[in-house]
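Colleague: got a predicted model here, sequence first, then my questions.
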Amino acid sequence: MTEENPAGTPTGEPAGEPTGPLAGKTAIVTGSSRGIGAEVARLLGAAGAGVVVNYRQKAPRANKVVAGIEAAGGRAVAVGADLTAEGGAQALVDAARDTFGGLDILVLNASGGMEADLGEDYAMRLNRDAQVSMLEAAVTAMPTGSRVVFVTSHQAHFIDTVPTMPEYEAVARSKRAGEDALRQRQPELTGRGISLVVVSGDMIEGTVTATLLDRARPGTLDERRSDAGRLYSVEEFAAEVARMVTADVPTGHTEYVGGADHMQ
């Protein structure tokens, strides 16, 4: 397993020759020490990509994800970086270049805002400002043919037309603001030969957000299961996110995963 020094800088080189459809490619997956991000990282690693696994505080979780990718014959490195802090985004890009030689895939999975101890503006700083900062740092290293995948929720994507529960509204509006800010950069991305794809999902079984919402309003998950027919698991949703990395879709495409028909 790749080790890190206390500052979070990767040291050492992953072993083995890459194989698979993403062999020779490098991916950054933000917020990938657990949940959807960790599973996306695993899938991209299994497809041959070198993967930068990003965490904010929980290094052991990220190292476990790296160990799993490497045990399956893949290549990965764990990098501690707070995307809301100055230099956080650049640290991930530097790790991609230094460890794997470049950057071809950026999966913007990190999100939050329901935390009670990180400030009233944390949702907007993470879900909008940090997404833009990460994109701006990444595009300087991404060649023609690269792809950016932004992960969001139906509750955020449709917030301007479909109300969500009050407990989630601030997060939803900040994530929609992040999506809008990224889409505003499509002309620049197109000029660089980089495509942008948005993946929007319903509540996902087992995620932190779904758990917090169900805790704030008991019965929320049962209600969504009833309305949508079923909810995707972390593994199922992550597979859809990973699929969009190479899917033959135009830039700006939105992929709806589960239960969006009644919102459109």
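Modeller: Ah, there it is. Fair warning: this is a prediction, and the values are worked out from it, not measured in the lab. Residues are numbered from 1 along each chain as shown.
Colleague: CA only for contacts and neighbour counts going forward, please
Modeller: OK.
Colleague: would you mark the buried spots in stretch 49-68?
Modeller: Of the residues in stretch 49-68, those buried by neighbour count under the rule 16 or more other Cα atoms under 10 Å are 49-56, 59, 61-68.
Colleague: take the one below as the second:
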Amino acid sequence: MGALEGKAAIVTGSSRGIGAEVARLLAAEGAAVVVNYRQKAPRANKVVARIEEAGGRAVAVGADLTSPEGAQALVDAAKENFGGVDILVLNASGGMETGLGEDYAMRLNRDAQLNMLAAAASAMPAGSRVVFVTSHQAHFIDSVPTMPEYEPVARSKRAGEDALREQLPALEAKGISLVVVSGDMIEGTVTATLLDRARPGAIEARRADAGKLYSVEEFGAEVARMAAADVPSGHTEYVGGAESFLRQAQPEG
């Protein structure tokens, strides 16, 4: 019996990378998981197959979270397959892609997060947990500058975090807690790769400043841990390399 036995989880953006690892780990603790993908069904099906081979339960659901129907499709799948939603991991993010419109980062990193929360909260019982995944570069953007190439994404993710935090009173009235997980650049992720391509040496510079950068597996484990961690609603969990950001955000004197 895992710690999440009998629980149902939705993990957005979970066909690869951090989201896939979080889905796998939640399932390993007993949760039934909705694995979300936008376009790559075969990749999501592989995540589901891996979970099922390990004895877990999961279903892959295609949904574009920037569309009005996307969020509800995930909630409907959780209710139909697993009876409800107890854990919502808001992992899907982006904005460095080309050809999706100038407002895509804000639509995905703020508007879609709010829509997903609204859809899920209506099906979540007291005691449920929402986990929002962000980056130090976004979390601290109002006080610590980031690379120009990443700033629009960082500001949209910070806008998403702020919008979610505005929902804290309503969530707490329902007995639903919200936790934010903020991480440094993660080795092997699409965002880190794109940033290093736009600014060669960016990953190495962050690694030197932070001492080390977490892998997808290491960071995914920290996100999954927060799904049931004994922390208060509104808590921010800093994962790796936050010391330099905290020093700059709170200068001495």
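Modeller: Done, it's in. This one's a predicted model, so the numbers in the text were calculated from it and none came from an experiment.
Colleague: any idea what the TM-score comes out to?
Modeller: Scored by TM-score structural alignment, normalised by the length of the second structure, the superposition of the two chains gives a TM-score of 0.97; 246 aligned residues with a Cα RMSD of 0.4 Å.
Colleague: just the buried residues of stretch 49-68 of the first structure: which are in strands?
Modeller: With DSSP state E as the criterion, strands contain 50-55 from among those.
Colleague: can you give me the strands for the stretch 101-250 of the first structure?
Modeller: Taking DSSP state E, counting those that start in this stretch as the test, the strands found in the stretch 101-250 of the first structure are 105-108, 147-153, 195-201.
Colleague: in the second structure, which residue range corresponds to the second one?
Modeller: Counting by TM-score structural alignment, strand 147-153 of the first structure lines up with residues 129-135 of the second structure.
Colleague: cool, and the first one?
Modeller: Mapped onto the second structure with TM-score structural alignment as the criterion, strand 105-108 of the first structure occupies residues 87-90.
Colleague: coming back round to it: just put the strands of the stretch 101-250 of the first structure in a markdown table and tack on mean neighbour count and distance to residue 247 of the first structure.
Modeller: As requested, the strands of the stretch 101-250 of the first structure are arranged in a markdown table below (neighbours: other Cα atoms under 10 Å; distance: least, Cα to Cα, whole Å):
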| stretch | mean neighbour count | distance to residue 247 of the first structure |
| --- | --- | --- |
| strand 105-108 | 26 | 13 |
| strand 147-153 | 23 | 10 |
| strand 195-201 | 24 | 9 |
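Colleague: identify whichever of those strands lies nearest to residue 168 of the first structure.
Modeller: Proximity to residue 168 of the first structure (Cα to Cα) singles out strand 147-153 among the strands of the stretch 101-250 of the first structure, at 11.0 Å.
Colleague: the closest one vs the second structure, average distance?
Modeller: Average distance, strand 147-153 of the first structure versus aligned residues of the second structure after superposition (mean Cα distance after the TM-score superposition for the first structure): 0.1 Å.
Colleague: what is the burial count for the aligned residue in the second structure for residue 133 of the first structure?
Modeller: Structural correspondence for residue 133 of the first structure with respect to the second structure (TM-score structural alignment): residue 115. By other Cα atoms under 10 Å, 20 other residues sit near residue 115 of the second structure.
Colleague: which residues are in contact with the nearest residue to residue 115 of the second structure once chain neighbours are set aside?
Modeller: Nearest in space to residue 115 of the second structure, with sequence neighbours left out and distances taken as Cα to Cα, 6 or more residues apart in numbering, is residue 71 at 6.5 Å. Residues touching residue 71 of the second structure, when contacts are defined by Cα atoms under 8 Å, 6 or more residues apart in numbering, comprise 63-65, 112, 115-116, 119-120.
Colleague: whereabouts in the first structure does stretch 67-75 of the second structure align?
Modeller: Following TM-score structural alignment, the partner segment of stretch 67-75 of the second structure in the first structure covers residues 85-93.
Colleague: pretty sure the residue nearest to residue 115 of the second structure is in a helix, no?
Modeller: Yes - assignment of residue 71 of the second structure by DSSP: H, G, I helix; E, B strand; the rest coil places it within a helix.
Colleague: how near is it to residue 123 of the second structure?
Modeller: Remark: distance between residue 71 of the second structure and residue 123 of the second structure (Cα to Cα, to the nearest Å) = 12 Å.
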